[in-house]
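Novice: got a structure for you, letters missing:
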């Protein structure tokens, strides 16, 4: 599988996360060489409960957002955009952001 330049950039940013956050996000969204996996599959592979996987995924997405915002990519001077995402506890909301950002279904 060929990795796009955009995905390569995303993988570089993900490396800045805690290893467990990075692994869960890579597995859940099928990034790099990791196949896309369900929450349940990730839990089985990593010996975690589904709640723990969801928590790691959501925390990882929030940290990812903080990292990309710190680059100035969104030009969010008032931090309205950032605060909405970072403070969100809605898993679907965070998933939708990541799917749109990485260009995934």
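Specialist: Great, that's in hand. No experiment lies behind these values; they were computed from the predicted model shown.

Novice: Every contact and neighbour count from this point should use C-alpha atoms.
Specialist: Noted.

Novice: just checking, what's the longest helix in this protein?
Specialist: helix 50-70 (DSSP state H).

Novice: buried ones in the helix or strand following it?
Specialist: For helix 50-70, the succeeding helix or strand toward the C-terminus, using DSSP states H and E, is helix 80-86. Within helix 80-86, the residues that qualify as buried are 82, 85-86, counting by 16 or more other CA atoms under 10 Å.

Novice: One more to weigh against that first structure:
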């Protein structure tokens, strides 16, 4: 595997691990993995999985009652979805960022 391929696969794999941890109810660990994955995705410019991971992160943060962080994650997901031309997802995340208690 070349370094460039690893740079793309690593954040996607980390995000999937984060998704699985979240589904298992291990939210704190999921948040750590997703945060790392999102940072790497931004570095290597993977906006589609980044937007999805931001949205998943926002849900997990809300479940952990980390409302301000959840709002920021939803707002960032909205921005990334808008960048990739997914107006529906962008609007959904923007509304969730505003609606969060």
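Specialist: Done, it's in. Predicted, not measured: the structure shown is a model, and the values here were computed from it.

Novice: TM-score for the pair, please.
Specialist: Overlay of the two chains. TM-score (TM-score structural alignment, normalised by the length of the second structure): 0.37; 55 aligned residues with a CA RMSD of 3.6 Å.

Novice: what's the longest helix along the second structure in contact with?
Specialist: In the second structure, assigned by DSSP H, the helix with the most residues is helix 3-23. With contacts defined as CA atoms under 8 Å, 6 or more residues apart in numbering, helix 3-23 of the second structure is touched by 27, 29-34, 36-38, 40-41, 44, 46, 49, 53, 56, 60.

Novice: Of these, just the buried ones, ChimeraX syntax please.
Specialist: Entered in ChimeraX, the line below selects the buried ones among the contacts of helix 3-23 of the second structure, by 16+ other CA under 10 Å:
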select :27,30,31,33,34,37,38,40,41,49,53,56,60
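
Novice: out of the contacts of helix 3-23 of the second structure, which are inside strands?
Specialist: Among these, none falls in strands (DSSP state E).

Novice: Name the SS class of residue 8 of the first structure, please.
Specialist: Assigned state for residue 8 of the first structure: helix (three-state reduction, DSSP: H, G, I helix; E, B strand; the rest coil).
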